[in-house]
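Chemist: quick one, what's the 3D model for this:
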Amino acid sequence: MTHEAELATLERLLDDPSPVVRLAVLSKIKAAGLPGVLWLEALTKDEALATHARILLADLRTPEAAAHSFLAHIRDPHCDLEEACLLLERATDPSLDDDAYSAELDRLAERTRELIAEPLDVRAKCRLLCRVIFGEEGYRGAQESFAIPSSSLLSQVIRSRRGIPISLCLIFLLVARRLGLPVEPVGLPGRFMVGIFRGREPLYIDCYEGGAFRTRAEVQLLL
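Modeler: Modelled structure (predicted):
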């Protein structure tokens, strides 16, 4: 029997409560190698089997498997941004929890909701989000540790409150999406910002500079 056929058979045993069965399933998945780990990663999207798949994955994840999962995930042009960040970071830390970011991002979103008094436009809401992230919570550009890998990894940025432009923008974007704010990532030469494209003129949020709002003309001067 091929590994693919064995894995399909094992799917029916993932929720078996017997420790003996669980060990046997784990052994078979290990024998399948990387395809077995990727198969389990896919099952984390199955509502009925997700919990069981995650338990087994805790013993099986490797940097190589994480890298393959990341590459497979980003092939979809509509892939989930937060999951992509998580999968990428798992290439350096396979033990990273599935909810490594969500609690902090949810908390930042909830605090911002407390400050929003409707009706407010997108720009005003973004200013409140900047107040929370860069004011109250003290997220800042990693001036002295720009080249340190931890300044690029979201779990480490959340812990230290210091990050490079793209990691700080990712935190802003992921919280903004929880709030339903229509903002977009903007890659620029030597810079990364968040764009607000509602209204007559675009505005850009420079997360590395504490959430400073910049006009198109100001951004052009920085390039």
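
Chemist: going forward, measure contacts between C-alpha atoms and count neighbours the same way
Modeler: Fine.

Chemist: does D59 sit in a helix or strand, and which one?
Modeler: Per DSSP states H and E, D59 falls between elements, in no helix or strand.

Chemist: which ones are touching I158?
Modeler: Y101, E104 (CA atoms under 8 Å, 6 or more residues apart in numbering).

Chemist: would you indicate which residues of the helix or strand hosting it are buried?
Modeler: Here I158 sits within helix 154-160, counting by DSSP H and E. Residues of helix 154-160 classed as buried: L154, S155, Q156, V157, I158 (neighbour count, 16 or more other CA atoms under 10 Å).

Chemist: could you identify the helix or strand that succeeds it?
Modeler: strand 162-163.

Chemist: same for that following strand, what does it pack against?
Modeler: Here strand 162-163 touches strand 140-141, going by 3 or more CA pairs under 8 Å, 6 or more residues apart in numbering; DSSP states H and E.

Chemist: got the contact list for the strand it packs on?
Modeler: F134, R161, R162, G163, I164, P165, L168, C207, Y208, E209, G210.

Chemist: could I have the buried ones of those as PyMOL selection syntax?
Modeler: The command below creates a PyMOL selection of those among the contacts of strand 140-141 that count as buried (16+ other CA under 10 Å):
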select buried, resi 134+161+162+163+164+165+168+207+208+210
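
Chemist: next up, for comparison:
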Amino acid sequence: MTISPPPPPTLPEQAALLKLLADEDAAVHRAVRERILAGGPEAARWLHPHRLSGDGVVRRRVREILRHFAAREADREFLLFCLRHQDDCDLETGALLLARTAHPELNAEAYRAVLDQWAADSRERWAGAGAPREVLGRWHAWLFGPEGFHGDRETYFRPGNNYLNEVLDRRAGNPIGLSLVYLLLAKRLGLPMAGIGFPGHFLCRYQDAAESIYIDVFDGGRLLSKADCVNHLLRSGLGFQEPFLAPVSGRLILQRLCANLHQSYAHLGEGENALRVRGYLMALTRGAAE
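Modeler: Presented below is the predicted three-dimensional model:
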């Protein structure tokens, strides 16, 4: 049985709800908030103009409710994306939708424009370069030098290291967060680059007809050979298997981002967020199986 939301409040009822929303009594505020939330998305429409209210309390509480509705919509959109798209999903769109679940106000087009600009600036840095290693060397000297991209070793497990917008804003992240930015830039630049789901880490790989170059984006873009990667695995006791160096799909990158987020939120005791992200992981797994 489907329960329909209550009818939208009349103008006098809206005025009364807004007045009560500013009430100092916490119990009154909770009851009014729940009444407004029960109205569903329709409530956001009549509330929206009041985000600019001259009453500071009303303004703050209206914006909190609007953010709640926006977060709910962002959650729905990302879940649908996970269920509808297969391994060839658009990684950039998926990463931005994931970021919106934590930042409902996120302007996706603004972040796409930032990536476009950095790609244009990147291309200028290797003008005249020949061999792939020279191209990558010049690019990395700029990207991890003056531009300041770096691995976040101090707060490695912070959730924001997995959200594309936060990695771009801070120019810092964990291995997969930084690799995500690197892959999106490489795609704009036409570089033959793939993400590599290295055990316990994440790498990128430049691959052309002549050679394979592995890149540790977290470590300042350090260039590695296949032998370097194999030796690392042997030293760590994991042994070597070819799938460890195989490219991973956009869907698997999103899964890994969500797995990191689930671990981070659980560690921080943020049970509601951990449960939310667990739902994304289930949707990504289910979508891949269909």
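
Chemist: ok so, going back, now the contacts of strand 140-141 of the first structure as CSV including distance to V183 of the first structure?
Modeler: Output for those, formatted as CSV (distance: CA to CA, whole Å):
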residue, distance to V183 of the first structure
F134, 17
R161, 22
R162, 22
G163, 20
I164, 19
P165, 16
L168, 14
C207, 13
Y208, 16
E209, 18
G210, 17
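
Chemist: reformat the buried residues of helix 154-160 of the first structure as TSV; add distance to G138 of the first structure.
Modeler: Shown next, in TSV, are those (distance: CA to CA, whole Å):
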residue	distance to G138 of the first structure
L154	15
S155	16
Q156	14
V157	11
I158	10
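
Chemist: and which of these is nearest to R54 of the first structure?
Modeler: For these, the residue nearest R54 of the first structure by CA to CA is S155; the value is 19.0 Å.

Chemist: quick check: closest non-adjacent residue to I36 of the second structure.
Modeler: For I36 of the second structure, ignoring the flanking residues on the chain, the nearest one in space by CA to CA, 6 or more residues apart in numbering is A43 at 6.3 Å.

Chemist: that neighbour: neighbour count?
Modeler: A43 of the second structure sits with 20 neighbouring residues when counted by other CA atoms under 10 Å.

Chemist: for A103 of the first structure, same thing?
Modeler: For A103 of the first structure, using other CA under 10 Å, the count is 10.

Chemist: counterpart of the helix holding I158 of the first structure in the second structure, which residues?
Modeler: Alignment of helix 154-160 of the first structure against the second structure: residues 164-170, by TM-score structural alignment.

Chemist: equivalent analysis for stretch 171-184 of the first structure, please.
Modeler: So stretch 171-184 of the first structure sits over residues 181-194 in the second structure, by TM-score structural alignment.

Chemist: can you give me the helices for the stretch 101-250 of the second structure?
Modeler: Using DSSP state H, counting those that start in this stretch, the helices assigned to the stretch 101-250 of the second structure run over residues 108-125, 132-143, 164-170, 175-189, 226-235, 250-268.

Chemist: which ones are touching the residue nearest to L179 of the first structure when sequence neighbours are not counted?
Modeler: Of all residues not flanking L179 of the first structure in the chain, A109 sits nearest, at 6.4 Å (CA to CA, 6+ apart). By CA under 8 Å, 6+ apart, A109 of the first structure lies in contact with L129, V175, A176, R178, L179.

Chemist: returning to what we had before: isn't the residue nearest to I36 of the second structure right up against L37?
Modeler: Yes. Here A43 of the second structure reaches L37: they are 7.1 Å apart, a contact under CA atoms under 8 Å.

Chemist: nearest residue to the middle of the first structure?
Modeler: Centroid-nearest residue in the first structure, with CA atoms, centre = their mean: E82, separated by 2.7 Å.

Chemist: measure it to A24 of the first structure for me?
Modeler: Separation of E82 of the first structure from A24 of the first structure (CA to CA, to the nearest Å): 33 Å.

Chemist: what distance do you get for the nearest residue to L252 of the second structure once chain neighbours are set aside to R205 of the second structure?
Modeler: Distances taken as CA to CA, 6+ apart place D87 nearest to L252 of the second structure, at 7.4 Å, with adjacent residues excluded. Relative to R205 of the second structure, D87 of the second structure is positioned 18 Å away (CA to CA).

Chemist: those two: which has the busier surroundings?
Modeler: R205 (23 against 15).

Chemist: contacting residues around the aligned partner of that one in the first structure?
Modeler: R205 of the second structure maps onto G195 of the first structure when the alignment is built from TM-score structural alignment. G195 of the first structure is in contact with V183, E184, P185, V186, P202, L203, Y204, I205, counting by CA under 8 Å, 6+ apart.

Chemist: preserved in the second structure, out of the residues you listed?
Modeler: Here is what carries over to the second structure from those, by both residues aligned by TM-score structural alignment, their matches' CA atoms under 8 Å: V183, E184, P185, V186, P202, L203, Y204, I205.

Chemist: mind checking which helix or strand L7 of the first structure is in?
Modeler: Assigned by DSSP H and E, L7 of the first structure falls in helix 3-10.

Chemist: which positions within the next helix or strand after that helix qualify as buried?
Modeler: Per DSSP H and E, helix 3-10 of the first structure leads on to helix 19-32 as the next helix or strand towards the C-terminus. Within helix 19-32 of the first structure, the residues that qualify as buried are R22, V25, L26, K28, I29, A32, counting by 16+ other CA under 10 Å.

Chemist: any chance of those residues in JSON lines, with distance to R123 of the first structure too?
Modeler: Formatted as JSON lines, the buried residues of helix 19-32 of the first structure follow (distance: CA to CA, whole Å):
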{"residue": "R22", "distance to R123 of the first structure": "52"}
{"residue": "V25", "distance to R123 of the first structure": "52"}
{"residue": "L26", "distance to R123 of the first structure": "51"}
{"residue": "K28", "distance to R123 of the first structure": "53"}
{"residue": "I29", "distance to R123 of the first structure": "50"}
{"residue": "A32", "distance to R123 of the first structure": "51"}
